[in-house]
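Enquirer: no FASTA, just this:
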């Protein structure tokens, strides 16, 4: 218990462009930040390939994790005045907020698609395994790492604590929307953060919002909607993700086919074999992946060589709008790509994006979405969309977008007399 109350002799601060200052007074938090597992997040970009679209988007998951911690710290300062808040949960919340992203790999989601890894699994493994983070957390108690893991995994018994880190309006989303808007240089991701955390209240099993703060919540939800379609699903960013994914697929396929690499991907072999350990995983960062992409431009395999050149030099695929109803067109395109000497498995890709900015819990769905509730003047709770016409208009409205990506330059480089070239230009309207 003594360790739990240990403070640093003086407060540490991080200068931050979003929150101005991030304050650390707890020795435990300071020691967690200093672990090698947490420092690795400096080498993982928050927005993956978005830097190829928005050149300012070079920020890391390290900064985001500090930001989520800071918002949670401010929320706790508000909650401490409320009878529903248990002060014993303070350090648990702060640790879960700080560590919620430690399991992310390089180019997180693209990476996971290829190697079937799960950042949530590795987050738990890093918290519960033989790591520096685990050793620091165990200074509180032997079961403290398990509690932190349960909060992040949404299985902790106190759902109020879970909702602070993971819900439809949580510290994680609030930080990444503002941070990503700042670094991409857009204004529509902004909302009044201070107003939001000042009107948030602890109530039984979740965070709720004072009725007077409804407009701040509306602003937040619309910011989220805009950021997803203008930033996260930007077609140029998705083009870069398509190429990155295909590079990893190609390298994995070549490895399993016994290809003799000039630059052997030693650090990726356990991934290719599907036997990656936490120790292996912690050695992976974006600098390593980009090193391989750089040197693989010299490999004999023309597909791997070309895709790496494209990614490293931003020679991205073009795209057209595409719907699942266009399957006959897709089949015809695949056949024509083969005739043109272009492997459609790597050079003709359908990519889909979908998002629902706000939704209610619907029985039978895999992911439970806890609604946002407003506290009315009479202390009763009302679900947000019943009070807000703005939110009601988008509740449950899932938007899906499909695009077909292809290498325009490779098609245009085909001989002018090529029948395949003429047909591709006709099919793709180029």
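Expert: Yep, that arrived. Treat the numbers as computed from the prediction; the structure is a model and nothing was measured.

Enquirer: Going by C-alpha atoms from here, please, whenever you check contacts or count neighbours.
Expert: Noted.

Enquirer: The spatially closest residue to residue 7 that is not a sequence neighbour: neighbouring residues, count only.
Expert: When the adjacent residues along the chain are set aside, residue 7 lies closest to residue 26, with 4.7 Å between them (CA to CA, 6 or more residues apart in numbering). Residue 26 has 20 neighbouring residues, counting by other CA atoms under 10 Å.

Enquirer: try this one next to it:
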């Protein structure tokens, strides 16, 4: 356990555009940052395909992970000497904050949808497996990696630690909102971070907010709401995600059908076969995926080559608003696309996005969320939406948006299927 208390000879700092400086004094944290698995996060963008919409969104999960660590470190500084805070949990909390995203794959959530992977499961596997991260964590104690993995998996006995990293107001969300707003250049995601962490308090098994800080939390929740609909669910970003997913689906389908690739997808084959080992998974990053997209433009399969050209050169699909009640129109469009020689499985895609900006506690419901509690002047706790008119107005209200994506250029250039072209244009209107 002596390693857990080891300090660097002098504090290391990372210059950061969001937090100004990120401070590292513990040797364990410094060594974790230097591991191959953590350095891999430099090669995975935080916002996936969003850089094709907001050109500044090139920041990585590496910088975000450092930011979550720094916010957590500052919250712990506020918690010190509080009777509900166990100082012996400090290092565990910092490690979990730093490593919470280490299992993300390239293009993160789009990648997961195609291959049915789970970044949290891979995060736990990296922490517990034969990795540099595991070897560093074991220097603390043999069971320390398991404790970190339990925090990630939300099964650790001390629920307060979990809530600091994963809840409706946590270090993860606070960093990505501010960081993503900074790099996309929008004004929606800003809120008073320092005010929030200064009014956070440990209470039993959760983080609560002093009543005096309620307005800062309202600002945070509205910032989150705006960021989801103005940035994260931006229709152009979603168009790029649609094409990215279809490329991976097409490559997987071609592989299973015995297609002879001019440029074989060697590093992706274990994924296609659903037999990927941990060491194979951590070799994947966005440079690998983008390499295949670049060379597959020369493949003989017209769908794969076209989709790769579209993604690489940002020739994205257009979209129209769509509602599930228009299913018959969608079915008619599929038939018209087939008549025009366009495969609707790849060129006619319904994409849906939904978000619940804040929810109160409803026991037993799927995906239930623990609410944000306010610490009142009389030391009692009250759920946020019961005190805030702003939060009450959006509490429990899920918003869903559906769009239909299609290649407008292909339809415009149709010359040999005029009747199908006219039908498609009519249906899209």
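Expert: That came through fine. Just so you know, these numbers come straight off a predicted model, no measurement behind them.

Enquirer: still on that earlier bit, who's in contact with the residue nearest to residue 7 of structure 1?
Expert: Residue 26 of structure 1 makes contact with 5-8, according to CA atoms under 8 Å, 6 or more residues apart in numbering.

Enquirer: Neighbour-wise, which one of those leads?
Expert: Busiest of the contacts of residue 26 of structure 1 [other CA under 10 Å] is residue 7, holding 15 neighbours.

Enquirer: now what about stretch 299-319 of structure 1, what contacts it?
Expert: Applying CA under 8 Å, 6+ apart, the contact partners of stretch 299-319 of structure 1 are 52, 235-236, 239-240, 243-244, 246-247, 250-251, 261-263, 290, 293-294, 296-298, 346, 403-408.

Enquirer: Buried members of the residues you listed into PyMOL, please.
Expert: Filtering the contacts of stretch 299-319 of structure 1 down to the buried ones (16 or more other CA atoms under 10 Å) takes a single PyMOL command:
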select buried, resi 52+235+236+239+240+243+244+246+247+250+251+293+294+296+297+298+346+403+404+405+406+407+408
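
Enquirer: In helices, which of the contacts of stretch 299-319 of structure 1 appear?
Expert: Within these, residues falling in helices by DSSP state H are 235-236, 239-240, 243-244, 246-247, 250-251, 290, 293-294, 346, 408.

Enquirer: What segments of the stretch 201-350 of structure 2 are helices?
Expert: Secondary structure of the stretch 201-350 of structure 2 (DSSP state H, counting those that start in this stretch): helices at 214-227, 235-256, 269-272, 278-281, 286-295, 302-312, 327-339, 344-347.

Enquirer: Quick one, which of those gets closest to residue 107 of structure 2.
Expert: Evaluated over the helices of the stretch 201-350 of structure 2, closeness to residue 107 of structure 2 peaks at helix 286-295, with 6.7 Å, by CA to CA.

Enquirer: So which of the ones in helices among the contacts of stretch 299-319 of structure 1 is the closest to residue 184 of structure 1?
Expert: Residue 184 of structure 1 lies nearest to residue 236 out of those, by CA to CA, at 13.7 Å.

Enquirer: In stretch 19-32 of structure 2, which residues are buried?
Expert: Neighbour-count burial for stretch 19-32 of structure 2 flags 19, 22-24, 26-29, 32 (criterion: 16+ other CA under 10 Å).
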